[in-house]
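Chemist: Let me see the structure of the following:
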Amino acid sequence: MNALEKLAQTIESRKGADPDSSWTAKLLAKGPEKCAEKFGEEAIEAIIEAAKGDTAKLTSEAADVLYHLLVMLAARDVSLADVMGELERREGTSGIAEKAARK
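Modeler: So this is what the prediction gives:
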């Protein structure tokens, strides 16, 4: 099991936990919309660091993005396994062809 899978399991285990005992539980208690908002904030921070070219700060912000993505997914009952399955389904398909198929 890799670090992302472990993190997803930890986040899942925080569902229904006391919001005073866990930052993740606190985020989840605020609802899916707030989780999505936090994900967006972190994504913007990562974009800023990418544009600046500071790899250490970008690495830190990217970790925050992954964490908040997993929280947002958990808030909507979408598992990391679901997302990985979708990526596997797309494997070997041209990005151009995949986007064209969405229309």
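Chemist: CA atoms for contacts and neighbours, from now on please.
Modeler: Fine.
Chemist: can you give me the helices for this structure?
Modeler: Remark: helices assigned in the chain by DSSP state H are 3-13, 23-29, 32-52, 55-75, 80-90, 95-101.
Chemist: dump the residue contacts of Ala74.
Modeler: Ile11, Glu12 (C-alpha atoms under 8 Å, 6 or more residues apart in numbering).
Chemist: Please give the structure of this sequence too, so both can be compared:
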Amino acid sequence: MSILDHLAATIDARKTADPGTSWTAKLLSKGPEKCAEKFGEEAIEAIIAATKGDRDNLTAEAADVIYHLLVMLAARDVPLSDVLAELEHRDGTSGIAEKAARKD
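Modeler: This next block holds a predicted model:
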């Protein structure tokens, strides 16, 4: 099991945990919109670290982004396996060709 799979499973298990004792449960209890907002905040922090060239902070912020992405997905019942399957489907396809093939 990869660390991402383990983290996704932990987040899923926390859906039923006490929000008073689990940060993940607290986030999830606030709903998908709050989870999305928190993901956005973390993404902005990662962007700032990247533009400043702060490698250590970028590493930490990137970990936060991944965690909060998984929480946001869990809040909408989108399993990590679906995202990984989508990435696998796109593998070997030019990013330009993939974007052109998307439906508007």
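Chemist: Tell me which residue is most central in structure 2.
Modeler: Centroid check for structure 2 by C-alpha atoms, centre = their mean gives Leu69 as the closest residue, at 1.4 Å.
Chemist: Who's the closest spatial neighbour of that one, skipping the chain neighbours?
Modeler: Distances taken as C-alpha to C-alpha, 6 or more residues apart in numbering place Phe39 nearest to Leu69 of structure 2, at 5.9 Å, with adjacent residues excluded.
Chemist: Translate that neighbour into the numbering of structure 1.
Modeler: Matched to structure 1 by TM-score structural alignment, Phe39 of structure 2 sits across from Phe39.
Chemist: my read: its match touches Met72, true?
Modeler: Yes - Phe39 of structure 1 lies in contact with Met72 (C-alpha atoms under 8 Å); the separation is 7.0 Å.
Chemist: how much space is there between the residue nearest to Leu69 of structure 2 and Val71 of structure 2?
Modeler: 8 Å (C-alpha to C-alpha, to the nearest Å).
Chemist: More neighbours: which of these two?
Modeler: In this view Phe39 of structure 2 and Val71 are compared by other C-alpha atoms under 10 Å, and Val71 has more residues nearby, 28 against 21.
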